[in-house]
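Undergrad: Here is the input, now give the coordinates:
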Amino acid sequence: MQDFLIGLYPWTKAFHIMSVIAWMAGIFYLPRLFVYHAEQSVAGDSHDEIFQTMELKLFRVIMNPAMIATWIFGLMLIFTPGIVDWSAIWPYTKGAGILTMTWFHHWLGYRRKDFLKGQNTLSGRHYRLINEVPTVLMVIIVLSVVVRF
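TA: Alright, predicted model coming up:
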């Protein structure tokens, strides 16, 4: 199995990077949609329906598959011999960043359901602020992997 993973390493790494890019694009864009949804729509109006459709497609068609692919290829990289130095700090900081990013992804999913039910209580300003969370997490994750502190 280890030889198999070593042989697949360049492909696994490439697909991991591509899935991370797709996931991050969605994670950056969905809170921005929530800003506009909260500020320019009222539950049940025509804008509400359009925003709900956009949010559903982004979440289910792009973000969920990209998150799953990111996890699958990331776990494949973890199990590839010689890739992770478990005596260093970086795998743990990266792991904490990824777990937090996954939690944030699901939190966004719950907020989407609030809009769907007409029960959103958060303001556009709140969503603007929360939109900075994935940026901070991305910095932690990328620095962990590249600098390997």
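Undergrad: alpha carbons only for contacts and neighbour counts from here, please
TA: Noted.
Undergrad: So in this protein, which helix runs the longest?
TA: Scanning the chain for the helix with the most residues, using DSSP state H, yields helix 2-40.
Undergrad: tell me what it is packed against?
TA: helix 46-57, helix 64-79, helix 90-117, helix 124-130, helix 133-147 (3 or more CA pairs under 8 Å, 6 or more residues apart in numbering; DSSP states H and E).
Undergrad: quick one, which of those is nearest to Ala38?
TA: When those are compared by CA to CA, helix 124-130 sits nearest Ala38, at 5.4 Å.
Undergrad: structure for this one too, so we can compare:
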Amino acid sequence: MARYRQTGNGPTYIQYQAEDSKARNQRVNYLLGDLKTWRDSHKVNSTMEAAQLRGLAFASLADFTKPEPFWTIDNKIYAHVLTVSDEVFKELLNTSRAEVIWISLEKVLFENWHASRERQKWNDVFVSVLSGMVKSCEIEQERHILNDIL
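TA: The predicted structure follows:
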């Protein structure tokens, strides 16, 4: 959420500043209604749609190295922050064992997950892109071979 505040891409928030404090990191609160409104604007039907909506079409390996926000519970990956339901999101906000970490997709696939079903979605996107890149590379190599022959 701190990154979203920095870039201005997250939900609106309230920042309290103590009169005698000069610190840069002041207390921040979010209204539940603002969080729901922001989340509703990010609803999608698939992991790929989520990536496309956020400008991450996962077209190259570099796309997988960019940090993404994932929920963790007890140091196990639970889900991507933007892909959990409203009820789960609210529950996680109130759980002291849950936190958001920023980690790349290539690294998160090697972490411990709470459920293989949730990991499977991200695994499928990763494997699909890699497979597409392999096919493209093979086609390009064939084109070069044909050019050399002709």
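Undergrad: Kindly provide the TM-score of these chains.
TA: After superposition, the two chains reach a TM-score (TM-score structural alignment, normalised by the length of the first structure) of 0.32; 76 aligned residues with a CA RMSD of 4.8 Å.
Undergrad: could I get the helices and strands packed on helix 2-40 of the first structure as a markdown table with distance to Leu5 of the first structure and mean neighbour count?
TA: Shown next, in a markdown table, are these (distance: least, CA to CA, whole Å; neighbours: other CA atoms under 10 Å):
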| stretch | distance to Leu5 of the first structure | mean neighbour count |
| --- | --- | --- |
| helix 46-57 | 33 | 16 |
| helix 64-79 | 7 | 18 |
| helix 90-117 | 19 | 17 |
| helix 124-130 | 37 | 15 |
| helix 133-147 | 19 | 15 |
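Undergrad: contacting residues around Trp140 of the second structure?
TA: Slight slip there: residue 140 of the second structure is Glu, not Trp. Listed by CA atoms under 8 Å, 6 or more residues apart in numbering, Glu140 of the second structure has no contact partners.
Undergrad: Let me see the ranges of the strands in the second structure.
TA: Secondary structure of the second structure (DSSP state E): strands at 14-16, 27-29, 67-73, 76-80, 98-104.
Undergrad: and the angle for the longest helix of the first structure with helix 133-147?
TA: Between helix 2-40 of the first structure and helix 133-147, the angle comes out at 160 degrees (axes from the mean of the first three to the mean of the last three CA atoms, to 10 degrees).
Undergrad: In the second structure, mark out all the helices, start to finish.
TA: Using DSSP H, the helices of the second structure run over 2-7, 32-40, 47-53, 86-93, 105-108, 116-149.
Undergrad: Export the ones you listed to TSV and append columns for distance to Pro67 of the second structure.
TA: Putting these into TSV (distance: least, CA to CA, whole Å) gives the following:
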stretch	distance to Pro67 of the second structure
helix 2-7	11
helix 32-40	19
helix 47-53	13
helix 86-93	20
helix 105-108	7
helix 116-149	14
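Undergrad: Tell me which of those lies nearest to Ile73 of the second structure.
TA: Closest of these to Ile73 of the second structure is helix 86-93, at 8.7 Å (criterion: CA to CA).
Undergrad: re the thing from before, deepest of the helices of the second structure, which one?
TA: Highest mean neighbour count among the helices of the second structure (mean count of other CA atoms under 10 Å): helix 105-108, with a mean of 18.
Undergrad: can I assume Val125 of the second structure is in contact with Met48?
TA: Yes - with contact defined as CA atoms under 8 Å, Val125 of the second structure and Met48 form a contacting pair (7.0 Å).
Undergrad: on that earlier part again, ok, which of the helices of the second structure comes nearest Phe70 of the second structure?
TA: Shortest distance between Phe70 of the second structure and the helices of the second structure, using CA to CA, is found for helix 105-108: 8.5 Å.
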